[in-house]
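A.B. asks: Whatever this is, show me its structure:
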Amino acid sequence: MGQLKRFFIGSPLRTRQIAHEKLPKWKALAIFSSDALSSVAYATEEILLVLALIGFGAFAYSLPIAIAILVLLTVVTLSYRQIVHAFPSGGGAYIVAREHVNTPASLVAGAALMIDYVLTVAVSISSGVAALLSAFPSLLPWRVELAVFLVMLLMILNLRGIRESATVFAFPTYLFILSILLMIAVGWIQIWKEGWHGYHAQGAAPAADMWTWAGMLLLFRAFASGCSALTGVEAISNGVPAFRSPAPRNAAITMTWMSLLLGMMFFGITLLAYAFGIAPKEHETVVSQIAEHVFGRGPLYYVIQVATTLILFLAANTSFTGFPQLTSIIAQDRFLPRKLTMRGDRLVFSNGIALLSVLSILLILVFHGDTHALIPLYAVGVFLSFTIAQWGMMKALLREKKKGIARIAVIGFGTLITGLVTVITIVSKFTEGAWMVTVAIPVVVWMFYVIRNHYSEIAKELRLDLHFQPQQVKTKVIIPISGISKVVAQSISYAKGISDDIVAVTVDFDDEHAGQMREKWEKWNPNVPLIILRSPYRTVIAPLLKYIDTLEKEKEENEFITVLVPQFIVRKWWHALLHNQTAFLLKAALIYRKDVVVSTIPFHLHE
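C.D. replies: As a prediction, the model looks like this:
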């Protein structure tokens, strides 16, 4: 198993090598921005899917909706640049809320971010598979299996370490950026030469249809769906420690690059979709239709499809960087299991990576890898964490003696807008699945408190009064045996070193064998009494436990019972399959007894 682990993950790294795992800006853009950049592959399509419920004429509203989303992106970016400088240790919304709001708010932000990261993996992988299926429809029956395989592949790559995975992921990210920008540029040239021939010619939907409650609700739903383009913007603020020094400055610059690229690609795709009259199709993405319109089904079309598949695949990697970092910080505050704070062989939070993989695969299996079924769950946690983070930053700025009015205004406006988007998303998508996240966030927060209370109770019970001095206690040693052998002899020798009260216990199924065992024991005479327990139902564990129960009732207050389990250790793993596992079962049965100590006496075989 060790050799297999080395093959997939690589050799262990020394703790001091963590400084060499820091990322330059161009690699960090690939790692932390792939989620945000990849959203352009489905954000426009999600807007059009909602507008299609009104009618094709409503597609004209995709442009003002896209502009509103760009304004929101600008405000969120300016806010999070300030968070990056104020909290260089990472943690994003969770840390901001913990320091400047209160613990419950920080836990809500942490729960929302954790759920968002899991959804990011599921949505990104499912969208990547959808892009692949657009080019290769014959793979449609294997949609779920492909998605699960890609999650497992990502897990292995991330377990190999941040720097190594960043090098692998950088090239597909830049291939996607260049190919999409090329498609937009060529598409705009075509529009300039050929003129507009999209649905704008038919005019927008009649005002009577749009300004009713139903029409407004659908417009809000379209806006909320398009806001999925902003998912992943916060990832850089969560992972500032991964940047090279000066980390806050490099992280802020990378965030600016990411937002500029995201805005250009998102608006460009939305504009081309409207100009070319693109409508959503069941088994072909909007980006695929635009690419086919611009380049035909030639080499560049397939480059874009492959690049889109890769970026959506890599978008999930943002979560594999952010989720383990976030859970390690929450675990340090004792709201999650402590093992999430431990770095693995390759200096990454291996347990967090494994946990994210398992949760994402479960989500993909439950929703059968359907992107449109997962999207409604997606934006609630993102914008809730945006709102809490900006609320915390605004409170921090208001406490400062030198108040920057412009900074407060930007963050205050951002808090208001993202708060409204959160409400809109919950209301407009509640019946589509947003209710699941709305329920899941309080459940996760409740789980946080349960874990914290557990750790607090254990700490209280284990707290030692320094005036207390350890006292010597007595112990009665029980050695379960099945016969007389070198293993038993070694166990008795050890037992005599820790106690004078020793007894060997064996379980027999018939009187004849029991008599032979007693006769052989008396002949050997190790100066230890032998107790023979009868088992009419041919079980070994039950009679032993019943005997130990009897001793527990008879023992003194400061006396322990030590069960020494003799066990021979075979040289090859498959040899263990040839022997029973009574020792293991006995230890498992006794480990939860209050005053019973269970110990294994190993005897290593040469053959």
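A.B. asks: hey, let's count contacts and neighbours off CA atoms from now on
C.D. replies: Will do.
A.B. asks: that's a strand at V565, yeah?
C.D. replies: Yes: judged by DSSP: H, G, I helix; E, B strand; the rest coil, V565 forms part of a strand.
A.B. asks: what about it, distance to A495?
C.D. replies: With the distance defined as Cα to Cα, to the nearest Å, V565 ends up 11 Å from A495.
A.B. asks: With S482 instead?
C.D. replies: Here the distance between S482 and A495 works out to 17 Å (Cα to Cα).
A.B. asks: more crowded one of those two?
C.D. replies: Each of S482 and A495 has its neighbours counted (other Cα atoms under 10 Å); A495 has more, 22 against 15.
A.B. asks: Here is the second sequence; please produce its structure so I can put it next to the first one:
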Amino acid sequence: MIASLKRVIIGRPLKSTELGEQRLNKTKALAILSSDALSSVAYGPEQILIALVAVSMTAFWYSIPIGIGVLVLLTALILSYRQIIFAYPHGGGAYVVSKQNLGKYPGLVAGVSLLVDYILTVAVSVSAGTDAITSAFPSLHEHTVIIAVIFVLLITLLNLRGVTESASILAYPVYLFVLALFILIGAGLYNIATGGVSPELHTPMGTHVAGISLFLLLKAFASGSSALTGVEAISNAIPNFKSPEPNNAAKTLSAMGVLLAILFAGIVFLAYYYGISPKAEVTVVSQIAEETFGRNFMYFFIQGTTALILVLAANTGYSAFPLLAVNLAKDKFIPRMFTARGDRLGYSNGIISLAVLSILLIILFKGQTDQLIPLYAVGVFIPFTLSQTGMMVKWIREKPKGWVLKLTINGVGALISFTVSIIFFLTKFSHVWPVLIFLPVLIFVLHRINKHYESIGEQLNRATCEPVLPIEGNVIILPVSGITHVVEQSLAYAKSLGAAQIIAVYIPFERDEEATFERKWEQFMPDVRLVTLHSPYRSIVQPLLKFVDTVERKAKESNHQVTVIIPQFIPKKGWHNILHNQTSFYLRTRLLYHSSVVLTTVPYHLKK
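C.D. replies: Prediction:
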């Protein structure tokens, strides 16, 4: 039944040979991998205004030069990541670049930052999408967290069905959003050009503003730079593209950069010219749409597509997080299970882990986007800085043709990214201080995981292990709780192994039980030695472990192997297990970690 339900929800399993069919063309890849970056125009310009409103609305004209600064940074990042795509065509982005050029720990910093960033991508995108819905329908505002969690679950199921299927569905809302914003920007500019918008709504450019400071302008610039989150996702997901992967990825990245620049610039300009002020329960895009069209079909179309892309922008995290996790797992920094493909050839463990962690964040922050965005942006700009610095080291070391220009491009990207990171820490320390705690903690955890895998590899390597001693014979210990058909079957199996000695062990709690059982055993199986271990404290495990230790010490002297055979009956129905005390399970659990004892379970399946 569970298998049938799984097939209905996720779909039929795909063969490994069908992997090529799951790769993306440029059109679908642009929708899937750019949705995070494109959707950020719905809240990036708003973050600039939120920072400037701390002075007054007269300071809103600064959003124009700040917006231009963000576009300069976008250009530098697009050019930089195009170089990364061609230099590292197998994907991995900032993690691989940093690890190979700066070393293990800078690579870990980049990798951990990106893992956290993709978790925040899902949480921020879904929360922002929920905000867009509650802006249009204020009565839903109190249900923000529940709505956000439902969206995460739906996107998770969609991704578990496979990359191609999710891309086919999600491409339409993304392109509808782009179309809706082009219509909004076009209509807004037309209204401005025809005099439909009063110039008195905004402060003229260059107006002196009392109380403005460089610190506040840098804070607004850093806040607006949150619109650039998701730019690196394409460089991480190169293996998802159809051949030739690097060329298709680079073209998709350029197309994303152009679209993002146009949409961001348009929203910043309209927000300034309309004199839009950020409000707690109504987004800036919602206010621009209402001012342009009123509350008619076009307003709800724009709000609907904005909400959709903000929610579906989470899919960028679902596309990039599993692939980054694969690279980290291959380098033995996170569990190997993240390299396993699911029934639909996606990395299901990464997808499910991302969903669980994102839901926890949404619940923890109660779906408040403003609280999550600073953490989100910091998680992006640290890897930006490290990846650009890593590329600089690569060009200086290798000096390929045209390396000076490449070095300059990455140098500018590294400098601006580093500056933005510092600005975030200086201006939003109260929001981003958790980064200083969880990054070192996560790096330490990944370091310990790596040490564990290295230790296992060393212990399993034949060249470094102790030589295997020859086994001269086998001593079998068989715990019994009574004289039953299960015990009889287990004894038959033990005898078939040709053991040097078979010892049945019975552990009574009362003395009279001990004598009674010994008489019965003598009649039942006189050729098998019985050892009774009286347990006055009613423990079965401890007396048995002590006995096994004693036998094992003697067995080692003659190069004999100790094997413990555990009889177990299996109920016909699973729920019947709760009616039994599971002694065999406890014995296996304790004996499993015994240094050199071999464990064997002899199951007996009940028929009714």
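A.B. asks: so what number do they get for TM-score?
C.D. replies: Taking TM-score structural alignment, normalised by the length of the first structure as the basis, the two superposed chains have a TM-score of 0.94; 602 aligned residues with a Cα RMSD of 2.1 Å.
A.B. asks: Okay, and the residue nearest the centre of the second structure sits in which element?
C.D. replies: The centre of the second structure sits closest to L354, judged by Cα atoms, centre = their mean, with a distance of 3.5 Å. In the assignment (DSSP states H and E), L354 of the second structure maps to helix 348-364.
A.B. asks: Quick check: that helix compared with the first structure, mean distance?
C.D. replies: Here the mean offset of helix 348-364 of the second structure against the first structure after fitting is 1.8 Å, by mean Cα distance after the TM-score superposition for the first structure.
A.B. asks: P603 of the second structure belongs to a strand?
C.D. replies: Yes: remark: P603 of the second structure belongs to a strand, assigned using three-state DSSP.
A.B. asks: burial of it, as a residue count?
C.D. replies: A count of neighbours around P603 of the second structure, defined by other Cα under 10 Å, yields 14.
A.B. asks: Please name the residues that touch the closest residue to it other than its chain neighbours.
C.D. replies: Here the nearest residue to P603 of the second structure in space, its sequence neighbours aside, is Q568; by Cα to Cα, 6 or more residues apart in numbering that works out to 4.9 Å. The contact partners of Q568 of the second structure, taken as Cα atoms under 8 Å, 6 or more residues apart in numbering, are V486, S584, T601, V602, P603, Y604.
A.B. asks: For the second one, which residues are in contact?
C.D. replies: What that stands for is S584 of the second structure. By Cα under 8 Å, 6+ apart, the neighbours of S584 of the second structure are I566, P567, Q568.
A.B. asks: against the first structure, where does the helix holding L354 of the second structure fall?
C.D. replies: When the first structure is aligned by TM-score structural alignment, the counterpart of helix 348-364 of the second structure is residues 350-366.
A.B. asks: what's stretch 436-450 of the first structure aligned against in the second structure?
C.D. replies: By TM-score structural alignment, stretch 436-450 of the first structure lines up with residues 434-448 in the second structure.
A.B. asks: What residues sit buried inside that stretch?
C.D. replies: Residues V435, L439, L442, I443, L446, H447 are the ones in stretch 434-448 of the second structure that count as buried (16 or more other Cα atoms under 10 Å).
A.B. asks: Assess the claim that the third one and V112 are in contact.
C.D. replies: Yes: with contact defined as Cα atoms under 8 Å, L442 of the second structure and V112 form a contacting pair (6.9 Å).
A.B. asks: Not counting its own residues, what contacts the helix holding L354 of the second structure?
C.D. replies: The set of residues external to helix 348-364 of the second structure that reach it, using Cα under 8 Å, 6+ apart, is 118-120, 122-123, 127, 145, 148-149, 152-153, 156, 159-160, 318, 321-322, 325, 337-338, 340-342, 368.
A.B. asks: Tell me the helix or strand right after it.
C.D. replies: Immediately after helix 348-364 of the second structure, counting by DSSP H and E, sits helix 369-398.
A.B. asks: Just list what that next one packs against, helices and strands only.
C.D. replies: Contact partners of helix 369-398 of the second structure among helices and strands, from 3 or more Cα pairs under 8 Å, 6 or more residues apart in numbering; DSSP states H and E: helix 93-102, helix 104-136, helix 403-427, helix 429-432.
A.B. asks: so the longest one matches what in the first structure?
C.D. replies: Under TM-score structural alignment, helix 104-136 of the second structure corresponds to residues 103-135 of the first structure.
A.B. asks: with the second structure superposed, average distance for the matching stretch?
C.D. replies: Following the fit onto the second structure, the mean deviation recorded for stretch 103-135 of the first structure is 1.4 Å by mean Cα distance after the TM-score superposition for the first structure.
A.B. asks: Over to stretch 175-192 of the first structure?
C.D. replies: When the second structure is overlaid, stretch 175-192 of the first structure sits 1.4 Å from its aligned residues on average, using mean Cα distance after the TM-score superposition for the first structure.
A.B. asks: so how far is that stretch off the chain centroid?
C.D. replies: With Cα atoms, centre = their mean, to the nearest Å as the basis, the distance from the averaged C-alpha position of stretch 175-192 of the first structure to the chain average is 34 Å.
A.B. asks: got it, and stretch 379-386 of the first structure?
C.D. replies: Average the C-alpha atoms of stretch 379-386 of the first structure, do the same for its chain, and the two points are 17 Å apart (Cα atoms, centre = their mean).
A.B. asks: for stretch 299-314 of the second structure, same thing?
C.D. replies: Stretch 299-314 of the second structure sits 23 Å away from the centroid of its parent chain (Cα atoms, centre = their mean).
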